[in-house]
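K.L.:
Compute the structure for the input listed below.
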Amino acid sequence: MALSNNVIGAINFVAMLLSIPVIGAGIWLATEPDNSCVKLLQWPVIIIGVLILVVAIGGFIGGFWRIPSLLIFYLISMLILIILLACLVVFIYMVTIKGSGHPAPSRAYLEYNLDDYSGWLRRRVQSSYKWDRIRGCLSSSSMCGELNQSYRMAQDFFNAHITPLQSGCCKPPTECGYTFVNPTYWISPINTGADTDCLQWSNEQTQLCYSCNSCKAGLLANLEKEWRRADIILLITFVALICVYLIGCCAFRNAKTEELFRKYKQGNPYN
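P.N.:
Modelled structure (predicted):
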């Protein structure tokens, strides 16, 4: 019995370690400028990671100190958390499966269209109330100013692989036909009717294209890229947790079997 309890404790220690990549993924998302402005995914990920840690600690204590109630709490709670983690992994995959950039003539960077993305994501940015807050957060960042420091010549900028967020928010859509002065200053639009975003562009450095649908699309493209990376971490952790949980269930069952066998040998199987 002591050996089985030690095994259960060791298994739960591994489960404690598996909470670290989940919490780390949530913290990483929270430190990304776009995610910190939107605040959608990082807190559910962090909360699930912390709960996995707390439950694993309970199982660890229950295993080494032979507290059956804690082990039962671990088995039930961890199963619920594994199901929640699976739901989160599937949800992230489903909302990020749609949407991609479109090539523009003579440009290395891509253009982004808001209609390409899932309805759930679009609803997070389409209302004026939500977008006003997000826009203020994005405009206070240095992402557009960094382009001016990196690209002085038009051709250098056109050949640059800038982020979706920079492509959507820091410059006008290519189809508008603006003339390049620097990455965040453009003049003489040729076709203002090509897209409503053509009229939204402003050379005011606090405005730029932050009110454009292309900026919203670029934000969603950036979010999708980061969420997919986090989803890979969550998926790997999910598979590892299932393995640890199943091993823990087997060890717990063996421990109970050993205890029952020992009581039968002592002639007292019910106490």
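K.L.:
alpha carbons only for contacts and neighbour counts from here, please
P.N.:
OK.
K.L.:
Distance-wise, check Ile247 relative to Leu79.
P.N.:
Ile247 sits 13 Å away from Leu79, going by Cα to Cα, to the nearest Å.
K.L.:
I should have written Leu70 there, sorry.
P.N.:
Leu70 is 14 Å from Leu79, by Cα to Cα.
K.L.:
higher neighbour count, these two?
P.N.:
Leu70 (20 against 16; other Cα atoms under 10 Å).
K.L.:
Would you mind confirming that Glu224 makes contact with Thr96?
P.N.:
Yes: Glu224 is within contact range of Thr96, at 5.3 Å (criterion: Cα atoms under 8 Å).
K.L.:
For the stretch 151-271 of the chain, just list every one of the strands.
P.N.:
179-182, 185-187 (DSSP state E, counting those that start in this stretch).
K.L.:
Please dump these into JSON lines; it should also carry mean neighbour count and distance to Trp43 for every row.
P.N.:
Formatted as JSON lines, the strands of the stretch 151-271 of the chain follow (neighbours: other Cα atoms under 10 Å; distance: least, Cα to Cα, whole Å):
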{"stretch": "strand 179-182", "mean neighbour count": "16", "distance to Trp43": "38"}
{"stretch": "strand 185-187", "mean neighbour count": "17", "distance to Trp43": "37"}
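K.L.:
compare with the first, here's sequence two:
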Amino acid sequence: MVRVSNNLIGILNILTLLLSIPILGAGIWLSHRAHTDCEKFLERPVIVLGVFLLLVSLAGLFGACGRVSCLLWLYLLVMFLLIVLLFCFTVFAFVVTNRGAGEIVSGRGYKEYRLGDYSHWLQKRVENEGNWRKIRSCLQDSNVCKSLQEKNQTLDEFINNNLSPTQSECCKPPTECNFTYRNGTVWDKPADFTSSNNSDCNTWQNYPSVLCYNCQSCKAGVLANIKNDWKKVAIANIVFLIFLIVVYSVGCCAFRNNRHDNAYPRWKGGYA
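P.N.:
Sure thing, here's the model as predicted:
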């Protein structure tokens, strides 16, 4: 009698195997084509994810369909560890993103953000020079600021924009600097400007490769995006965890079937 649990695990792992191929291919493509720190930052995680999915799906496939108990046991062990890690990450994501919110600026359609409002753990991650260099490279490679310049808006149109956190904090100087607006990414300092108590006002430059990418406010804007993304990921993880628990339960049934088949082979009349 064909066991449903073994077949179901086999089908699920065939789908996972097919999914791992384009992911691994994308990682290899990035490793050969990566020129910026942003692309190089992405290549290694993508390759690791592709290899991981490939090996796990092969173990589950041969373990379930080939009735190889040791492979299926290894597959279940990895699945169990993955469930534990995802659960811990989900709880951690909710904890570290619990703090931090944008401040409404009077007469503006956008919010501004402060680095000190976020959890100390997140602050340390973006204040690390190596981490920030990679994040800054990604911001510079994207069109997040260029799109503001291309709109060529008047000041009234600009200040009524609902800017994203990174656009608000990385592409323009803080409102309190009182710089003169020319376009979304060009702001002139007053002729008598020397320095400001806000270090971001001193850091700002009109060069497209500089802008406010080195500002504390830019780091806060990135954390605001991370907070929003992590909240979404954490919610998605809850759904994924339920799916993994179901798959793990089916895998346990398949493992039990394998042990039964090994103990009572068909030629001994183990099946009715």
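K.L.:
returning to that earlier point: distance to Leu53 of the first structure added to the strands of the stretch 151-271 of the first structure, as CSV?
P.N.:
Shown next, in CSV, are the strands of the stretch 151-271 of the first structure (distance: least, Cα to Cα, whole Å):
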stretch, distance to Leu53 of the first structure
strand 179-182, 49
strand 185-187, 49
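K.L.:
Please report how far Ser20 of the second structure lies from Tyr110 of the second structure.
P.N.:
Applying Cα to Cα to Ser20 of the second structure and Tyr110 of the second structure gives a distance of 40 Å.
K.L.:
re earlier: nearest to Val7 of the first structure, of the strands of the stretch 151-271 of the first structure?
P.N.:
Go through the strands of the stretch 151-271 of the first structure one by one with Cα to Cα and the one that ends up closest to Val7 of the first structure is strand 179-182, at 63.4 Å.
K.L.:
helices or strands next to the closest one in the packing?
P.N.:
Contact partners of strand 179-182 of the first structure among helices and strands, from 3 or more Cα pairs under 8 Å, 6 or more residues apart in numbering; DSSP states H and E: helix 154-158, strand 185-187.
K.L.:
do that again at 10 Å, thanks
P.N.:
Applying 3 or more Cα pairs under 10 Å, 6 or more residues apart in numbering; DSSP states H and E, we find strand 179-182 of the first structure packed against helix 143-150, helix 154-158, strand 185-187.
K.L.:
Check what contacts it and list those residues.
P.N.:
147-149, 151-155, 157-158, 171-172, 185-190 (Cα atoms under 10 Å, 6 or more residues apart in numbering).
K.L.:
Measure the mean distance from the top helix by length along the second structure to the first structure post-superposition.
P.N.:
Taking DSSP state H as the criterion, the second structure has its longest helix at helix 216-263. Taken against the first structure, helix 216-263 of the second structure registers an average deviation of 2.4 Å after superposition, with mean Cα distance after the TM-score superposition for the first structure.
K.L.:
deepest of the helices and strands packed on strand 179-182 of the first structure, which one?
P.N.:
strand 185-187 (a mean of 17; mean count of other Cα atoms under 10 Å).
K.L.:
Return the set of buried residues in the helix or strand hosting Ile46 of the first structure.
P.N.:
According to DSSP states H and E, Ile46 of the first structure maps onto helix 42-64. Using 16 or more other Cα atoms under 10 Å as the test for burial, helix 42-64 of the first structure gives 42, 45-46, 48-64.
K.L.:
Same question for stretch 154-172 of the first structure.
P.N.:
For stretch 154-172 of the first structure, by 16+ other Cα under 10 Å, it's 157-158, 164-172.
K.L.:
Start and end of that stretch, how far apart?
P.N.:
14 Å.
K.L.:
Stretch 147-156 of the first structure too?
P.N.:
Stretch 147-156 of the first structure: ends 11 Å apart by Cα to Cα.
K.L.:
Contacts for that stretch next, please.
P.N.:
Counting by Cα under 10 Å, 6+ apart, 106-108, 157-160, 162, 166, 170, 179-185 sit against stretch 147-156 of the first structure.
K.L.:
how far does that stretch sit from the chain's center?
P.N.:
31 Å (Cα atoms, centre = their mean, to the nearest Å).
K.L.:
swap in stretch 164-181 of the first structure?
P.N.:
Counting by Cα atoms, centre = their mean, stretch 164-181 of the first structure comes out at 27 Å from the chain centroid.
K.L.:
Span of that stretch from start to end?
P.N.:
21 Å.
K.L.:
ok, now stretch 101-120 of the second structure?
P.N.:
Termini of stretch 101-120 of the second structure sit 14 Å apart (Cα to Cα).
K.L.:
Just give the nearest non-adjacent residue to Val126 of the second structure, would you?
P.N.:
Spatial nearest neighbour of Val126 of the second structure, excluding adjacent residues (Cα to Cα, 6 or more residues apart in numbering): Trp132 at 5.4 Å.
K.L.:
how many neighbours does the one you found have?
P.N.:
16.
K.L.:
Quickly note the distance from it to Arg266 of the second structure.
P.N.:
Distance of Trp132 of the second structure to Arg266 of the second structure, given as Cα to Cα: 61 Å.
K.L.:
The helix or strand hosting Ile72 of the first structure vs the second structure, average distance?
P.N.:
Using DSSP H and E, Ile72 of the first structure maps to helix 68-96. Following the fit onto the second structure, the mean deviation recorded for helix 68-96 of the first structure is 2.3 Å by mean Cα distance after the TM-score superposition for the first structure.
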